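Sequence first, then the predicted structure, then my questions.
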Amino acid sequence: MKISEQLVLVTGAGRGLGAALARAFAREGARVLVNYHRSRDAAEALAGELGQGALALQADVRDRGAVAAMLEQAQRHFGAPVATVVNNALMDFSFNGDARAKADSIDWQDFSRQFEGSVQGALNTVQAALPGMRTQGFGRIINIGTNLFQNPVVPYHDYTAAKAALLSLTRTLAGDLGPDGITVNMLSGGLLRTTDASAATPEAVFDYIAANTPLRQVTTPAEFADAALFFASPWARSVTGQNLVVDGGLVRD
């Protein structure tokens, strides 16, 4: 299925990377479901910017019932089920290494919050989208990860552990859903210049990362979002269970 024929759900699309992902898919002609949790004004403004092919709907991805209701409403509105799910939503997190919770002080609730957002949230969206994907005989699930697996330059213990669990879920879902024509992949970035989550990052950190990439620059949200198009496109029809790192070549593993 071409991207221009798809209805694409982007979670956490009201701002930051999510907004860049929504714009990338809309640019290629997809209809886009702009999910948001609290950023109503930003999400509705983005949907207005993207035109009639976009719809902003609220749902906390941790709430299975709310996610199912959101997809049902979207299907009624567009007359088609979701074909691609981009699990981008991030629970409140700031990439500020100076303020991170360290090993002797971090609380399990920090881990639980990130696991609920990344893993439970992804499970809820996948389960809600599965009936429609199976009806179409087509589905694309794209989970947003991190290069901190390979390069934990700042030990964000809770965030990285949750994303590592999401990578594991990516690979087990790929095996489970492949016979249904559904691929499941992860797209992992490093620090992006700039999102709400990375706004607290000192400029010196951006400079350090840029100096250590072959491209000598920090990846932008728009550049990262473009890579997501590959996984949803016909060119990736035989690609599943993979983790593609998009960070300007900082991590080469």
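Yep, it's here.

Every contact and neighbour count from this point should use C-alpha atoms.
Fine.

is it true that A200 touches N96?
Yes: judged on CA atoms under 8 Å, A200 makes contact with N96 at a distance of 5.5 Å.

Show me where the stretch 101-250 of the chain has its strands.
For the stretch 101-250 of the chain, strands defined by DSSP state E, counting those that start in this stretch occupy the ranges 139-146, 182-189, 243-246.

Summarise which helices and strands the shortest one is packed against.
This means strand 243-246. Helices and strands touching strand 243-246, by 3 or more CA pairs under 8 Å, 6 or more residues apart in numbering; DSSP states H and E, are strand 182-189.

centre of the chain versus the strand it packs on, how much separation?
Relative to its parent chain, strand 182-189 has a centroid offset of 9 Å by CA atoms, centre = their mean, to the nearest Å.

ok, residues contacting it?
Counting by CA atoms under 8 Å, 6 or more residues apart in numbering, strand 182-189 makes contact with 133, 137-147, 167, 170-171, 173-174, 177, 224, 227-228, 231, 237, 239-247, all of which sit outside it.

okay, now the one to match up with it:
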Amino acid sequence: MQLSEQIVLVTGAGRGLGREIALAFAREGARVVVNYRRSREAAEALVAQTGDRAIALQADVTDRVQIDALYAQARAHFGADITTVVNNALVDFAFDGDARAKADTIDWPAFAAQFEGSVRGALHTVQAALPGMRAQRFGRVINIGTNLFQNPVVPYHDYTAAKAALLSLTRTLAGDLGPDGITVNMLSGGLLRTTDASAATPEAVFDYIAASTPLRTVTTPAEFADAVLFFASPWSRAVTGQNLVVDGGLVRD
């Protein structure tokens, strides 16, 4: 299915990386569901920017009832089911290495919050999408991960553990849903320059990362979003269960 024929749900699309992903799909002619939890004004401004091919819908991905309602609203608006899901929503988190909770102080509720957002949220969006995807014999699930579980230069214990679990879910879902024509993949970025979550990162850290990459630059949200398009496009039709690292070549394994 061409990108221009797809109906794409981007969770957490009101701002940051999600906003750039939604814009990238809209640029290619896809119809886009701009999901947000609290960023209503930003989501509606994004929809205004993309024209009549997008709709802003509020839902907390950790609440299955809200996700089911979102899918029903999207179906009523577009007259068809969502074909493509980008699980981008991030439970409140700031990439500030100096302020991170260390091994002797971090508590389980911090882990639970990240698992709720990353794993439970993805499970809800995928399960809600399955009837429509199976009916069409087509589906694309794209999960957003991190290169920190391959290169834990800053041990964000809770965030990294949740994203590692999401990679595991990515691979088991790929095996389960492949016979239905549904692919499930992950893209893992490093620190992006700049999102709300990375705004607390000192400039010296960005400079250090840039100097460590073959491209001598820090990946931007717009550059990362372009890579997301690949996994939704016809060119990735034989790719599933994979994790593509998009960080300018910082992690190469």
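Thanks, I have the structure now. None of these values were measured; they are calculated from a predicted model.

can you point me to the longest helix in the first structure?
Scanning the first structure for the longest helix, with DSSP state H as the assignment, gives helix 157-177.

Pull out the buried positions in that one.
157-164, 166-167, 169-171, 173-174, 177 (16 or more other CA atoms under 10 Å).

Could you point out which of those is nearest to V126 of the first structure?
L173 (9.4 Å; CA to CA).

what's around the closest residue in space to the closest one that isn't next to it in sequence, how many residues?
Leaving aside its sequence neighbours, L173 of the first structure sits nearest to V184 (CA to CA, 6 or more residues apart in numbering; 6.6 Å). Around V184 of the first structure there are 30 other residues, counting by other CA atoms under 10 Å.

V184 of the first structure matches what in the second structure?
Mapped onto the second structure by TM-score structural alignment, V184 of the first structure lines up with V184.

Could you tell me how far its match is located from M133 of the second structure?
12 Å (CA to CA, to the nearest Å).

same thing with L17 of the second structure?
Here L17 of the second structure is placed at a distance of 25 Å from M133 of the second structure (CA to CA).

L250 of the second structure now?
Applying CA to CA to L250 of the second structure and M133 of the second structure gives a distance of 35 Å.

Also W108 of the second structure?
To M133 of the second structure, W108 of the second structure is 35 Å away according to CA to CA.

hmm, back to that, taking their axis directions, the longest helix of the first structure and strand 139-146 sit at what angle?
Relative orientation of helix 157-177 of the first structure and strand 139-146, computed by axes from the mean of the first three to the mean of the last three CA atoms, to 10 degrees: 160 degrees.

Just list what helix 157-177 of the first structure packs against, helices and strands only.
Under the contact definition 3+ CA pairs under 8 Å, 6+ apart, helix 157-177 of the first structure sits against helix 108-115, strand 139-146, strand 182-189.

Could you save the ones you listed as CSV and add columns showing distance to N88 of the first structure?
CSV is the format used below for these (distance: least, CA to CA, whole Å):
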stretch, distance to N88 of the first structure
helix 108-115, 12
strand 139-146, 5
strand 182-189, 10
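
Let me know which of those is the nearest to A122 of the first structure.
Among these, the nearest to A122 of the first structure by CA to CA is strand 139-146 (7.6 Å).

From D107 of the second structure, how far out is the closest residue to D196 of the second structure other than its chain neighbours?
Spatially, and ignoring its direct neighbours in sequence, D196 of the second structure is nearest to G16 (6.1 Å; CA to CA, 6+ apart). Distance of G16 of the second structure to D107 of the second structure, given as CA to CA: 27 Å.

about what we covered before: compare L17 and M133 of the second structure (neighbour count), which wins?
Applying other CA under 10 Å to L17 of the second structure and M133 shows that L17 carries more neighbours, namely 26 against 21.

helix/strand/coil for the aligned residue in the first structure for that one?
Aligned counterpart of L17 of the second structure in the first structure: L17 (TM-score structural alignment). Here L17 of the first structure is helix, with the state taken from DSSP: H, G, I helix; E, B strand; the rest coil.

what's the first-to-last distance across stretch 6-14 of the first structure?
Stretch 6-14 of the first structure end-to-end distance (CA to CA) = 20 Å.

go on, stretch 58-66 of the second structure?
Note: stretch 58-66 of the second structure ends 8 Å apart using CA to CA.

Name the residues of that stretch that are buried.
Under the neighbour-count criterion of 16+ other CA under 10 Å, stretch 58-66 of the second structure has 58-62, 64 buried.

and the residue sitting furthest away from the middle of the second structure, how far is that from G248 of the second structure?
For the second structure, the largest distance from the centre (CA atoms, centre = their mean) belongs to D104, which lies 30.0 Å off. With the distance defined as CA to CA, D104 of the second structure ends up 33 Å from G248 of the second structure.
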